[in-house]
Every structure is written in structure tokens, then in C-alpha cells.
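[1] pasting the sequence and the predicted coordinates here, then a few questions.
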Amino acid sequence: MPSVPSTKESPVKSPVCPHAGKLLSHSNGDAKLREGSFPLNGIEKLTVVQNPEDSSKTIQINTKNASPERKWIRPDLPSRCTWSLGASKASFFLLPEPIGDTPMVRINKIPKVFGLKCELLAKCEYFNAGGSVKDRISLRMVEDAERAGILKPGDTIIEPTSGNTGIGLALAAAVKGYRCIIVMPEKMSMEKVDVLRALGAEIVRTPTSARFDSPESHVGVAWRLKNEIPNSHILDQYRNPSNPLAHYDTTAEEILEQCDGKVDMLVVGAGTGGTITGVARKLKERCPNIKIVGVDPEGSILAEPEELNKTDKTQYEVEGIGYDFIPTVLDRSVVDAWYKSNDEESFNMSRMLIRDEGLLCGGSSGTAMAAAVNVAKELKEGQRCVVILPDSIRNYMSKFLSDKWMVQKGFLREEDLMVKKPWWWNLKLQGLNMSAPLTVLPTVTCQKTIKILKEKGFDQAPVVDDAGLILGMVTLGNMLSSILAGKIKLSDPVSKVLYKQFKQIRLTDNLGKLSRILETDHFALVVHEQIQYLTDGSPSLKQMVFGVVTAVDLLNFVTGRERRERSMSESTDEL
């Protein structure tokens, strides 16, 4: 595989990796980070604050007297890789055990259910040491950086990640003695946080909703930390050529060996794009007629043509795949077709793989397999489709493995789980006696809001804008803990302590769904939808606050109804 030309002369005379020169741009030395610099919009200082409840960390940003430029390297720069089909190949690069040489298994029951004629095989990447396909690139990036003279003993590794690359890097850092800081969005599972913490990594969480080029995103925060911490390096899986090279040199070779060189279709979920790029390049060289299918979740923009990405969704629950930018290492030219997946089919397929095939895989594995059973219908008997299963169930024990979580997210119907339901289960929420909602504007001070909540006997209130649209929730507990921790002042507006991790429920939903929500949450926000017409005449669906309901409200309704029915029954008996 040809090398990637560097933009500056490398001080390393004979790097082991032909791409090692490119890695020098990750150094904390005299490399100029001019690419992607732009005004910081008033941000001066980023502070990492320890969360006493779960030992995770949050970000505080000071917006006064900001530096005029932000130093970072965009993760979506055009690739300078010179690979082309038929070009000369680099030498085979072997990763040490127990990373690599993962098993390939035949899927037996699922193809029959979906009427497939071809052979369906799955490469189980969760057998790697850290539990995912990302172990391959993590070790490769670290060792290439060491050979290039970038990483030295005592240095710090920082990486923005959805978790699995972070686990792989933390594993390597634990063995090799580096400090490791992992920056990842809030939506990623607590199981990943626990594993990272056990490996000695420091964890920083960022808002899931932040765009990749925002200073508050996991990418932006990682670069800010890198610029502030001496001898720190971002190995940068989004740009690092070692990412696709690891798969070109190992994953693809293993697939070819395990399939005796015969593969007709490859189905891979796309995140950074390193897996699909590296594997597809090698397979296209050795199997010219192979069809490469990339899988991209709804809400992501990786798929082509662009029309496939048109959707109102901006977020999704599946972790580790999909992005709101095109990573540098993703070579979309090697992908022959794209499949857009959704959360429901992904998680239900993951559960099916576990139940019917005995494969303890994660959510993105279900995404890839759900795509495969659809696109592989075009294959004939005697042909072969390979699906890569990226990670294991370990990271998602509290998510799609849980029936309650699946029901709460709308991916599973409650009636499919319960044989006998209480009498009130299917009653609509409209039957609850809910008082008029108490709402506050985002400009109201914390001091005033605390006073109002105490006077009215509420623990929480929705925060809405002037048009009545929901911005978030504010709770007494959240405000008081933030004030005591010194994060906010009493005079600050409640917009600084908005709580957005709350559940919403509609008036048309049943009390059973409310009951499930209240098993894990203290309250649910009751909303009703209205159609609002904009100035151009186009309709827009808006959610408005109807009320806040708690477990006490549900309990009062159930006991009150039972008490009335008991009284009526006793009166009838007396007659």
C-alpha cells in the first residue's frame, strides 16, 4: 500500500511504517497547527470539573477575554492518501496477540428467517483483547507513533472517541505507561466509562448535541486539552493513516485466509471509516468482483448519494458508527452501496444474534447484520457475504439488553413482554388529574426560581422560551448542587443549569409507559403537539408543555380509583 506524502520533512530517517512521517503533525513540538483555525467565539478557558456522583468529568468554558484563534486540526480534511487499485503493496504488518486473528463464524438461523440463499459469515471482532475492532487501530497508532519518535515515556495520550478506541488506547497506555485522557459524548454508555476508569484513564464527557466543529464537542475539547497539557498527543483516529492501515494489513488478510480468498460481499458499519476503507481496499485488490456495502445510521451524513442522508433525525442511540462530518480516513470511493439503518432494527437484530446465534455482540453489530440480511438477498446460492461485528454486549448491559430500556425508547412493545397487566395499564394519560404546569423563562434567576418552586411545592419545572417551546428542565436538586459546587451563582439565569436528560410522554400514551419511565426517573414531562405554520406557509410540529407527572401522581390516581370502586362495591352489598 503506497505511503501518504507528508507536508513537512520528517526528522525520522527510516520510519518502520511508511506513513509514520504523516504522524508528525500530531506532535506537540514545533508543528504549526494552521489547518482549521478559526475564531473561538469568545471562549477563553476550558476547565475540567470532577463530578462527585460518578467520577466522570464535565466541561466549563470561560467566555471572557478569549484568545482570537483556536488551534486544532479538523477531523474531516481531504485525505492525502495515494492508494489506488493495482498499486504496489506495503509489507504485511502483524499485531501481537491477543489482538487480531478473531474468529469467523457461520450464521445459521437468521439467513433462513430472511430467506437468504447465500452463505452468511460474521467476523467476531469482540474477541480482541479490549473487546472491539478498535483494539487493532489503537495499538497500531500507538506503536507507529512510538517508532516515529512522537510518543515518549511519560507522555499523555488524548483521544476524542465514542468509547471503543478509547478503551483500546487506555489498554495500550496501561501496559506501556502513558497517561490517557478520553473525551467522549454523554450518550455513550456508563459501561464504557467504567471500563475506561478501571484501565486508569481520565474521562471527560461532552454534550452529545454539540457539532463536531464546536469547541464544546468531543473533538474540540480534546484539542483544547492537547494545547494546554505539555507533552500530550492526539493520535487522531479520524485522520491517522494507521487506522485504515491496521485493517488493510490484518483484518482484510484474516478475512481472505478464513474464506479461502472467496468473498462476494462485505457489509461493514461506518464510523471513522477506517475499518471499511482498509478492508475494502485489500479485498478489492484480491477479489475484483466483490461488492462493498457501507452501513450508516439515520441522522448521520456518511452515506452517498447525499439524498440518502435527508432526514429530520439528528441523533440516534446506536454507538460507534455515523458522524456529522466525513472523517479524513474514510475513502467512500471503495464503497459500492450504502444502507441507511435505524435504531429499532439495529437493536432488535442484536438481540436476535444473541438469542438465535449465541453471539454476544453489541448494537452496531446488529446494525451491520440488519443491513446484510437485506442487501444479501441479491446473492445466489454458493456466494458468500461477510459481516463485521465490531464489539460485544459488555458495553451495553444497561441499554438494548434491558427490556425496560427497549420499551422506554420505543424499540419494543410492552405487550410483547407482559402476560398479565394491572387494570390501569392501558388507560390513557388523559385520565390523570394534572394541574396547570408551572414554567419559567430561561432568563429567570436561580434565586427567584428556587423561591418559586419552594412556594408552590414543586421540585422541578420546565424551562420554556417566549413561544412556549421546551428548552429543558430545572430541578431544585440540580440548582442547589451546582451552587454549592461553585459552578453557578444565585444571580445566574436558570439557562445555565438546564437539565436535558429527562423523559417526555404524550397525553395519548398509556399509564403503563408512564410507569416504566418512573421506575428510573423522578418525573416525566407531559407534552402535547401542535402544528405551527411558518411565514412561508410550511407547517412545523411543535411540542408544548402540558404538565409534569411524578410517581405520587400515578399512585394517587390508582389508589383513588380503587378506593372509590371499593366504596361503591360496599354500598351495593348493603343494598
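    Received it, and whenever you're ready, just let me know what you need.

[2] from here on, just use CA atoms for contacts and neighbour counts.
    Will do.

[3] for whichever strand or helix holds residue 471, packing partners?
    Under the criterion of DSSP states H and E, residue 471 resides in strand 470-475. The criterion is 3 or more Cα pairs under 8 Å, 6 or more residues apart in numbering; DSSP states H and E, and the helices and strands that strand 470-475 contacts are strand 460-464, strand 539-550.

[4] out of the ones you listed, deepest packed?
    The highest mean neighbour count among the helices and strands packed on strand 470-475 belongs to strand 460-464 (a mean of 22), with neighbours defined as mean count of other Cα atoms under 10 Å.

[5] do I have it right that residue 413 meets residue 407?
    Yes: using Cα atoms under 8 Å, residue 413 is in contact with residue 407, at 5.9 Å.

[6] comparing these two, which residue is more hemmed in?
    Shown here are residue 413 and residue 407; by other Cα atoms under 10 Å, residue 407 has more neighbours (19 against 15).

[7] surely the more buried one meets residue 415?
    No: with contact defined as Cα under 8 Å, residue 407 does not count as touching residue 415 (9.8 Å).

[8] pull up the gap between the nearest residue to residue 365 once chain neighbours are set aside and residue 363, please.
    In this structure, residue 365 finds its nearest non-sequential neighbour in residue 389, 4.5 Å apart by Cα to Cα, 6 or more residues apart in numbering. Counting by Cα to Cα, to the nearest Å, the gap between residue 389 and residue 363 amounts to 9 Å.

[9] identify each buried residue in the helix or strand that residue 371 is a member of, please.
    Counting by DSSP H and E, the secondary-structure element that holds residue 371 is helix 363-375. Of the residues in helix 363-375, those scored as buried under the neighbour-count criterion (16 or more other Cα atoms under 10 Å) are 363, 364, 365, 366, 367, 368, 369, 370, 371, 372, 373, 375.

[10] can you map out the strands along the stretch 151-300 of the chain?
    Per DSSP state E, counting those that start in this stretch, the stretch 151-300 of the chain has strands spanning 156-160, 179-185, 202-206, 232-234, 265-269, 291-297. These are given in chain order.

[11] second structure for comparison follows:
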Amino acid sequence: MNYAKNILETIGNTPLVKLNVLTKDLPCLVLSKYETFNPGNSVKDRMALQMIEDAEADGRLKPGGTIIEGTSGNTGMGLALAAIVKGYKCVFVMADKQSKEKIDILRAVGAEVVVCPTNVEPTDPRSYYSVSKRLGEEIPNSWYVNQYDNPSNCKAHYLSTGPEIWEQTEGKVTHFVVGVGTGGTISGVGSYLKSKNPNIKIWGIDTYGSVFKKYHETGIFDENEIYPYITEGIGEDILPKNVNFDVIDGFTKVTDKDAAIFTQRLAKEEGMFLGNSAGAAVKGLLQLKEHFTKDDVVVVLFHDHGSRYVGKMFNNDWMRDRGFVEEDIKTAADLVESHNDKPLLSVQTEELVSHAIERMKSLKISQLPVKDVNGFVGSLDESVLIHHFMSDKNIADKPVKEIMGKPYPVVKKSAKLEEISKLISKENQAVLVDLENGNHQIITKYDIISAI
């Protein structure tokens, strides 16, 4: 009978799948190394198992020990699966920008998860790098994996992923394209492929907010390039030892927006339900078009599964909030379309200011139209509230009508975006839209900026 003795024996030997729609304008054959077929649904299963087995072999990981690692989610899943089979505990440290699905999945397989802030320096004691190291020192019988600098990361791909790609393409691969995070995949695969054919080109996909591209081209580690970004799984604000820049021929950077859009397009146009870094890889691949010819065989590696991003890149509200959804917004009706089925929030002239403040705080809004029995008669803005409060601490117990401003202008739902933007000013923070069915909606500066 043909069966695996445990789940770890199913790692590797993932298929190559041809891309057809998104790459139709490229002259070359594009094949994706589809790593979601690994049991933990990502490429990280390979190096997770390699790192554990190497640590067992040299005594760093002892029976009954605790595995500690900072992870964006996928390495944690690979480590957790191996830990279950081999009898270890796991503590994983994650940055708060990672999707909720990734955190929930790790907890579902029995791992303890510690969440740290994203927007701090790597050396900050709150960063997930620092917290991981500290836990590794504090927890008895523990092993801190450190996938960034652990040579077993690169080794795993030199021994498995690289040889698979070479054999599956019968040695015809000419380019390898992959998103770069810890550097293990690009360096391991790149080293192996170049050992077979030095002419194979290795391209890394980087993101804005990361240091890789400029460092590769200039040797300068530019801290001015470091800032928070949304794309998951690629880019770094450090230089991991696993990134072998000598193996890499070049980098191209992909924006958060393009990465998110192409993640959706892979699912809708290729039937490939993949993670955020796959969208970045495809857009990067298209940006490299001039480097390919009709005789080339390009392999792009897709890291992980789309199920880990259903609350983010596959959620249109999330995409819209970040300006990632391409919408043709021209009129007032277009601006309020996403919430015109909800009642307009307002406050009455005789309500206490404290009621209005509580409403604004609980709903996280900055402006409220003021009404009486005859309709809209005024407005309330957070800046006005602050101004009045500074001069009179008892303002909260007074009726709204005593501090309200002028009523917001009302426009027809056919009003153009340019017309609406002219009505927004320092003195007037919002515009009301008459939806012609007895209902109104509000447009704020934030709505205008989002539309732009």
C-alpha cells in the first residue's frame, strides 16, 4: 500500500502549474511552483521541518522542548505541524499587521501566539524580533528558531525546491521569480539552479517600505526606505543572513495596492486562490516583461493559500477602505453608494452635548448634522466641540443648539465630485446628499480623499 507514515512525509514534490490569463502578454512560458500543496499550505513547511531536524541532530532542540519563533504565520504553521508529530510545544510571536486568520490557524493547531506592534524598530523591546529572542532566553528547555539567520532555511530549498524545479522543467528553466522575506527560498533555489546552469536569472520581488532592492543595487542600507506597509510575507527592515545577494540578479518593487489587486485577480482569472505575496509576485513578473523572450521558461513561486487572507485581500470592504478597489466615482450618489442603505446619523437640537459626544465617540465619527422637527438646522463638528470645551468645561450639559454651527450644504445625488469638493472647507466639514426618497447621507473630507 502507498501511504505516508505521517503528515510530514507529504511535504514537497509540489506541482508546476502554467499561468494563462494574467501572463498572456508575456512572450515566455510562465510556470508557477504551487507551494500550497504542502500540508501546511505554504512553502515554509519545507524549511520548518529542515530547521527542526537539524536542531535535533546537533542537540539544540531536546525532547519535550519548546519551539519559539517570530513568524508572519506560515513558518509557524510548518513548525507547529512538525512539533505535533514530534512532541514539542510552540510559542510564536507575530506582528499585528498579520491577518487574523493566520493567528487563529496557529492557535487552532495548539500553538501559543504572542502579538506585537508592527510600527516599531527591530531593536525595540516590543518588536517581534526582540520578543522572540527574549522568550528564547526566558523559557526553560526552549529553542529559538530564528528563521532569518538559520542556515537550515536556505539549505531546505537547496535540497528540495531547487532540484524539483530543475527536474520538472527538464533543466529548461531560464528565470526564477519569487517574493523575498527571510531570503531562504530565493537563496536556496537560486544557488541550486545556478549550480546547474549559471545563466539562469534569479529575480526577487520586494515591496515599498523594504530595504532589499536599494541594498542590492547600491550596498547602502537606507533607513529612510523603512516604513510600514500592508503586503504580507515579503520585504524586511533588516538584512537576514539567509539573503544571499550574490545569487540574486535583481529586484523589482511592487506596491501594496498592486499586490492586493493581483491577489484577487489570480483567484478570479486563473482559479488560483493564493496569498498576498502571490499577487505581488505576478505583478512583479509583469514588470519584468522586458527581460523575457519567447524561448524562456519562467518559474514563479507562490508561497501560501488564500484562506489566510479572506478578511483582507479577499474582502472588498477592506480593499475599499484602503483605496485598493478601482471604482468609477463621479457623483455624490457614487460616493455614498456603499452606505446609502443605512440611516443617516444625526443629533436633535434639544439633546445634550454629552449625548452627541458619546454618539461620536462610540461610532468613531467627526461630524453630525443637527435636526429639529422642520429638518436640518445645524451641524456639530469635533473641532467645534474641542473649542467650546476649552472655554467652558460645563458645555457637555448644555443643549446642542447652543453650540451648533451652520447646517451643511445639501446637494443632489447627481452632483459632480468637483462641485462637492468645492463645498468642503475649513469652515464647512461636510455635505449632505439628498437621495430623493426622503433620505439623506453625509459626505466628509475623508470620503473625498478616499475617492481620489
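    Noted; the coordinates are in hand. Not measured: the values here are computed from a predicted model.

[12] how about residue 314 of the first structure, what's its match in the second structure?
    Residue 314 of the first structure maps onto residue 227 of the second structure when the alignment is built from TM-score structural alignment.

[13] now swap in residue 264 of the first structure and tell me
    With the correspondence set by TM-score structural alignment, residue 264 of the first structure lines up against residue 174 in the second structure.

[14] that match contacts residue 198, correct?
    No: counting by Cα under 8 Å, residue 174 of the second structure does not reach residue 198; the two are 9.9 Å apart.

[15] between these two, which one's more packed in?
    When residue 174 of the second structure is set against residue 198 and neighbours are counted by other Cα under 10 Å, the residue ahead is residue 174, at 20 against 13.

[16] and that one, how far is that from residue 92 of the second structure?
    Between residue 174 of the second structure and residue 92 of the second structure the distance, using Cα to Cα, works out to 37 Å.

[17] cool, residue 274 of the second structure as well?
    23 Å.

[18] between those two, who's got more neighbours?
    Neighbour tally, residue 274 of the second structure and residue 92, criterion other Cα under 10 Å: the higher count belongs to residue 92, 29 against 25.

[19] please tell me I have it right and the more buried one contacts residue 110.
    No: using Cα under 8 Å as the test, residue 92 of the second structure is too far from residue 110 to be in contact (10.7 Å).

[20] end to end on stretch 123-135 of the first structure, go ahead and measure it.
    The separation between the terminal residues of stretch 123-135 of the first structure, taken as Cα to Cα, is 15 Å.

[21] also stretch 243-253 of the first structure?
    Start and end residues of stretch 243-253 of the first structure are separated by 15 Å (Cα to Cα).

[22] residue range for that stretch in the second structure?
    Under the alignment (TM-score structural alignment), stretch 243-253 of the first structure falls on residues 153-163 in the second structure.

[23] count of neighbours near residue 387 of the second structure?
    When neighbours are counted by other Cα under 10 Å, residue 387 of the second structure registers 10.

[24] confirm it sits in a helix?
    Yes: Residue 387 of the second structure: assigned to a helix according to DSSP: H, G, I helix; E, B strand; the rest coil.

[25] and it? What does it align with in the first structure?
    Residue correspondence, TM-score structural alignment: residue 387 of the second structure in this structure matches nothing in the first structure.

[26] cool, and residue 44 of the second structure?
    Matched across to the first structure, residue 44 of the second structure falls on residue 134, judged by TM-score structural alignment.

[27] please name the nearest non-neighbouring residue to that match.
    Nearest non-adjacent residue to residue 134 of the first structure, counting by Cα to Cα, 6+ apart: residue 165, 5.0 Å away.

[28] ok, the corresponding residue of the second structure for that neighbour - contacts?
    Mapped onto the second structure by TM-score structural alignment, residue 165 of the first structure lines up with residue 75. Residue 75 of the second structure is in contact with 44, 45, 48, counting by Cα atoms under 8 Å, 6 or more residues apart in numbering.

[29] mind listing what residue 533 of the first structure touches?
    Contact analysis of residue 533 of the first structure by Cα under 8 Å, 6+ apart lists 539, 540.

[30] how far away is it from residue 540 of the first structure?
    Counting by Cα to Cα, the gap between residue 533 of the first structure and residue 540 of the first structure amounts to 6 Å.

[31] re the thing from before, the residue nearest to residue 365 of the first structure against residue 125, yeah?
    Yes: with the criterion set as Cα under 8 Å, residue 389 of the first structure and residue 125 qualify as a contacting pair; they are 5.8 Å apart.

[32] need the overlap of contacts for the two.
    Shared between the contact lists of residue 389 of the first structure and residue 125 (criterion: Cα under 8 Å, 6+ apart) there are no residues.

[33] mind listing the helices for the stretch 251-400 of the second structure?
    With DSSP state H, counting those that start in this stretch as the definition, the stretch 251-400 of the second structure shows helices at residue ranges 256-270, 276-287, 316-321, 332-336, 353-363, 382-391.

[34] which one of those lies closest to residue 62 of the second structure?
    Each of the helices of the stretch 251-400 of the second structure was checked against residue 62 of the second structure via Cα to Cα, and the shortest separation belongs to helix 276-287, namely 34.0 Å.

[35] work out the gap between the closest one and the centre of the chain.
    Using Cα atoms, centre = their mean, to the nearest Å, we find the averaged C-alpha position of helix 276-287 of the second structure to lie 13 Å away from the chain's own average C-alpha position.

[36] that helix vs the first structure, mean deviation?
    Comparing helix 276-287 of the second structure with its match in the first structure after superposition yields a mean distance of 1.0 Å (mean Cα distance after the TM-score superposition for the first structure).

[37] in the first structure, which residue range corresponds to that helix?
    Structural correspondence for helix 276-287 of the second structure: residues 363-374 of the first structure, per TM-score structural alignment.

[38] flag every buried residue along stretch 368-379 of the second structure.
    Buried residues in stretch 368-379 of the second structure, counted by 16+ other Cα under 10 Å: 368, 369, 370, 371, 376, 377, 378, 379.

[39] nearest to residue 10 of the second structure, of those residues?
    residue 368 (58.1 Å).
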